[in-house]
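[1] What follows is a predicted structure for the sequence shown.
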Amino acid sequence: MSDDLDTVKRSAAKPEGYHHGDLPAALIAAATDCLRERGIDGFSLRETARRAGVSPAAPQHHFGDARGLLTAVATRGFHLLGDALAEADAAAGDRDARIRGQGRAYLRFALDHPAEFDTMWRCARIDPADAAYAQASARAFGLLAAAVADRPFVAAQRWPEEPNPRAVACWSLVHGLARLALDGVFGPAEAARAGVDRLLDPVMECLVV
């Protein structure tokens, strides 16, 4: 019997949708599914491996431990968020439109990717010092900071030691709104997703400072 940690269990049916040409990516996808259904408190490496159809040792082989895999999920989340913010920023014109566009993109991302969004901020469960995580998160914040400062975005490698207070204020307002929406304060997620502009417009005057 093969001892290859990446070998798919022959005794278990492989879940549809997972292709193991890139096993780390498949494990991240399976972990995200687990987080979406069970939340971070119900997350486990064994359940992730079962969903991916691989041996229980495979996640540890690639990520070390649960903290490592959760950090990978959070990093992917920041990449997706950064892409959404960059797309909104590129489609905008002036500073006002850039900030508003990124605010809408942030809220939509949170509603469309609740598992990643929740994991991205769980600093006690992930490794914020991880280089890939730090770079991805710095890019997302840097896009907003550039819009607030009314300048082109320049890729950053780390969080600034003294973030722009106005950028932090904008981020805090949209993040708080996103968290309330995910917690159901504004009704079912589907309704909140359909009414992004309605939710965000009342705080726009605070966002554009």
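    Perfect, I can see it now.

[2] When you work out contacts or count neighbours from here on, use the C-alpha atoms and nothing else.
    Will do.

[3] how about the nearest residue to the residue most central in space within the chain, chain neighbours excluded?
    Centroid check for the chain by CA atoms, centre = their mean gives Gly77 as the closest residue, at 2.3 Å. Here the nearest residue to Gly77 in space, its sequence neighbours aside, is Glu116; by CA to CA, 6 or more residues apart in numbering that works out to 5.1 Å.

[4] ok, how many other residues are close to that neighbour?
    Other residues near Glu116 come to 26 when the count uses other CA atoms under 10 Å.

[5] That one touches Asp33, doesn't it?
    No. Counting by CA atoms under 8 Å, Glu116 stays clear of Asp33, with 9.8 Å between them.

[6] Structure two is appended below for comparative analysis:
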Amino acid sequence: MAKSSYHHGDLRRAILTAAAEAIGEHGAAALSLRDVARRAGVSHAAPVHHFGDKAGVVTALATEGFELLADALTAARDQGLVEIGVAYVRFAVGHRAHFDVMFRPDLHHPGDGELTAARERAWTVMADAVSEGQLAQVAAWSIVHGFATLWLSGAMPPEVTGDLDASARAVAEMLAPRGGGR
């Protein structure tokens, strides 16, 4: 029974999983706490009780996303900037609901301490791979973020949509001459 998951301490996970499913189906802007509660098998008040409001659910999902992104980037760190870029794109495609809310301060609580810490952790891994200063760091991030966004929206030309890793790597390799990957 779904409600028993609350008593087992799984309410947070159940709500976040349901929110990710709903976002995957209908987009972040259309997220409804009533739908999330229905999907999680809990009362419609449970998400509000646990997270405060819809922005609280989205904030928790975004925080989780930045933590997962930081883990993915950290795992690729020793392979250099190009592989960090590929890991970024893989994360975006593999965790689309998280990616969709992470960069939407209009939908979450952007000043949340846990969210801020998770975002900074992910940024630091990426920024540390670029040695030429903040503008180069932003440029590197913009390139892989833009590629991921274009891929997810289906806006890539057909000749680029075959192999995600190969395409992402080719784009990320453009970072190496200026970004100086390790």
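    Sure, I can see it. In this text the structure is predicted, and so the values were computed from the model without any measurement.

[7] after the longest helix anywhere in the second structure, next one along is what?
    Using DSSP state H to assign secondary structure, the helix with the most residues in the second structure is helix 54-76. Counting by DSSP states H and E, the element after helix 54-76 of the second structure in chain order, helix or strand, is helix 81-94.

[8] what stretch of the first structure lies opposite the next helix or strand along the chain from that following helix in the alignment?
    Heading C-terminal from helix 81-94 of the second structure, the first helix or strand you meet, by DSSP H and E, is helix 96-102. Under the alignment (TM-score structural alignment), helix 96-102 of the second structure falls on residues 114-120 in the first structure.

[9] before we move on, what about stretch 30-46 of the second structure?
    Residues 42-58 of the first structure are the counterpart of stretch 30-46 of the second structure, counting by TM-score structural alignment.

[10] Going by neighbour count, which residues of the matching stretch are buried?
    By 16 or more other CA atoms under 10 Å, the buried positions in stretch 42-58 of the first structure come out as 43-46, 48-58.

[11] Return the subset of those lying in helices.
    With helices taken from DSSP H, the overlap with those comprises Leu45, Arg46, Thr48, Ala49, Arg50, Arg51, Ala52, Ala58.

[12] The second one - nearest residue in space that isn't next to it in sequence?
    On the basis of CA to CA, 6+ apart, the spatially nearest residue to Arg46 of the first structure that is not a chain neighbour turns out to be Pro56, at 5.3 Å.

[13] Spit out the contact partners of the one you found.
    When contacts are counted by CA atoms under 8 Å, 6 or more residues apart in numbering, Pro56 of the first structure touches Leu45, Arg46, Ala49, Arg50.

[14] tell me the contacts of the first one?
    Put plainly, it is Leu45 of the first structure. With CA under 8 Å, 6+ apart as the criterion, the residues that contact Leu45 of the first structure are Ala31, Pro56, Pro59, Gln60, Asp65, Ala66.

[15] from memory the fifth one sits against Ala57, does it?
    No. Because the distance of 9.9 Å does not satisfy CA under 8 Å, Asp65 of the first structure is recorded as not touching Ala57.

[16] element containing the nearest residue to Val160 of the second structure once chain neighbours are set aside?
    With sequence-adjacent residues excluded and distances taken as CA to CA, 6+ apart, Val160 of the second structure is closest to Ser167, at 6.3 Å. Assigned by DSSP H and E, Ser167 of the second structure falls within helix 164-172.

[17] once aligned to the first structure, how far is that helix on average?
    Here the mean offset of helix 164-172 of the second structure against the first structure after fitting is 3.0 Å, by mean CA distance after the TM-score superposition for the first structure.

[18] Can you list the neighbours in contact with that helix?
    Residues from elsewhere that reach helix 164-172 of the second structure (CA under 8 Å, 6+ apart): Leu81, Val82, Glu83, Gly85, Val86, Val89, Arg90, Ile143, Val144, Phe147, Val160, Thr161.

[19] Buried ones among those residues?
    Among those, those that count as buried by neighbour count (16+ other CA under 10 Å) are Leu81, Val82, Glu83, Gly85, Val86, Val89, Arg90, Ile143, Val144, Phe147.

[20] Closest one to Asp128 of the second structure out of these, please.
    Looking at those and their distance to Asp128 of the second structure, the nearest is Leu81, at 9.2 Å (CA to CA).

[21] Tell me which other helices or strands the helix or strand following the helix holding Ser167 of the second structure touches.
    On the C-terminal side of helix 164-172 of the second structure, the nearest following helix or strand under DSSP H and E is helix 176-179. Other helices and strands packing on helix 176-179 of the second structure, by 3 or more CA pairs under 8 Å, 6 or more residues apart in numbering; DSSP states H and E, are helix 81-94, helix 134-153.

[22] Many thanks, we can stop here.
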